[in-house]
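1. just a sequence and a predicted model for now, questions to come.
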Amino acid sequence: MIDGWGRRKLEPLLMAIGARLANEGISANAVTIASLLVGLCAGAAVVVGWFWLAIALILLSRLGDGLDGAVAHLKGRTDLGGYLDIVLDFVFYGAIPLAFVIHDPAANAVSGAVLLFSFYVNGASFLAYATIAEKRRLMTLIRGEKSFFFTVGLAEAGETLIFFLLVCLLPAWFPILAYLFAALTLYTAVARIVLAARAFR
């Protein structure tokens, strides 16, 4: 929901940094992979309870997630780059809830499982929509240039980032916040299914 606003605000900065990376010969795929590795380190920090470090690493990882698109824009987009971007994003988004479950299984296991279930359903609705949209040759620039058809929703990357930061700031509140965010995520999936029912008749 806030991704469009955030992209407009951050795009000049991302393009400036992306230009410097591209001039140094760093590829978009290298930025994508590095961003995932930083995100996995954030998950490891959550596991051991170093939440302030996790916050810094999550923010750095998501900065990289924006920079790979800027580098790709300058150096040329590829199908492999688009594929890696979406797959490794899903790895990151699954790693942080899993890290909270491992950190405190007794408190977080059930709510973490519900949250991961909601991510799974939402991801399926997102990717299935993109697949059918590609088959029908539909296009959208609502979130800028993407390698696949991008449908918007209530719970997107920006909202997920805010959720991750909140649970790192308030780790004892993870179960309640996870249930709430799972509800928002499932609402997004249902809304996308309704949209598909209208668009793909």
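-> Done, it's in.
2. C-alpha only now, for contacts and for neighbours.
-> Will do.
3. give me the outermost residue of this structure relative to its centroid.
-> R201 (29.1 Å; C-alpha atoms, centre = their mean).
4. where's that one relative to F51, distance?
-> R201 is 47 Å from F51, where distance means C-alpha to C-alpha, to the nearest Å.
5. do A133 as well
-> Applying C-alpha to C-alpha to A133 and F51 gives a distance of 40 Å.
6. also K9?
-> 27 Å.
7. got another one to weigh against that:
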Amino acid sequence: MLDGWMRRLIDPPLDRLGRALAGRGVTADTVTLAGLALGLLAAGLIALGEPALALIPLLGSRLADGLDGAVARATAKTDFGGFLDIVCDFLFYGAIPLGFVLMDPAANGAAGAFLLASFYFNGATFLGFAILAERRRMETRARGLKSLYFTGGLLEGTETIAFFVALCVWPGWFVPLAWAFGMLCFVTAVSRILLAKKVFPPE
């Protein structure tokens, strides 16, 4: 919901930094993998019971996630780069909840499983929509220039990062926050299905 507004805010400084990195020979794929490494480090710290400390690599990971696109725009976008980016994003989004489950399986297990199921469902609707949009040669730049067709929704990347930050700041609230966010993910996924039914009628 907030990604379009956030892109307008952060893209100009990211593009400047992306051009600087590209000028030094840094590739977009390298930035993507560095962001994944930071994200997995954050998940590991959470699993070890250090969610506050995990905030630093978590935010660094999301900075890299925005920066890889800026580097690609400064050099050359590739299909593999777009593929790698979305794969690493999905792994990151699954690893953070898993970290909280591993930190306290008895307390967080059920809510964490529900949250991961909602991410799985939401991700399936996102990718399925993107595939059909590509088949029909649809384009949008509402979320910036992307390798895949990005559909908006109640919950997007900005809301998810804010949610992860909240979990790290208030880990004792993981259970109610996970149930609430997971339900909103299901709402987002169902709304995308309804949108797909409208946008992709029988031919």
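-> Looks like it came in fine. This structure is a prediction, so every number in the text was calculated from the model and none was measured.
8. give me the TM-score for this pair.
-> For this chain pair, the superposition-based TM-score is 0.99 by TM-score structural alignment, normalised by the length of the first structure; 201 aligned residues with a C-alpha RMSD of 0.6 Å.
9. nearest residue to the middle of the first structure?
-> A157 (4.4 Å).
10. distance check, that one against F92 of the first structure.
-> For A157 of the first structure, the distance to F92 of the first structure - C-alpha to C-alpha - is 11 Å.
11. off-centre distance for the longest helix anywhere in the first structure?
-> In the first structure, assigned by DSSP state H, the helix with the most residues is helix 105-135. Offset of helix 105-135 of the first structure from its chain centre (C-alpha atoms, centre = their mean, to the nearest Å): 12 Å.
12. that one: average distance to aligned residues in the second structure?
-> Superposing on the second structure and averaging over aligned pairs (mean C-alpha distance after the TM-score superposition for the first structure), helix 105-135 of the first structure comes out at 0.3 Å.
13. give the next helix or strand downstream of that helix.
-> Beyond helix 105-135 of the first structure on the C-terminal side, the first helix or strand identified by DSSP states H and E is helix 157-169.
14. buried residues, that next one. List them.
-> A157, G158, E159, L161, F163, F164, L165, V167, C168 (16 or more other C-alpha atoms under 10 Å).
15. ok, stretch 90-97 of the first structure next?
-> F92, Y93, G94, A95, I96, P97.
16. closest one to L74 of the first structure out of those residues, please.
-> Distances from L74 of the first structure to those, taken as C-alpha to C-alpha, are shortest for F92 (24.8 Å).
17. looks to me like that closest one is in a helix.
-> Yes: counting by DSSP: H, G, I helix; E, B strand; the rest coil, F92 of the first structure is located in a helix.
18. aligned to it, what sits in the second structure?
-> Alignment note: F92 of the first structure maps to F92 in the second structure; criterion TM-score structural alignment.
19. so how far is V199 of the second structure from its match?
-> 30 Å.
20. average offset of stretch 185-198 of the second structure relative to the first structure?
-> Looks like 0.4 Å for stretch 185-198 of the second structure (mean C-alpha distance after the TM-score superposition for the first structure).
21. perfect, I'm done here.
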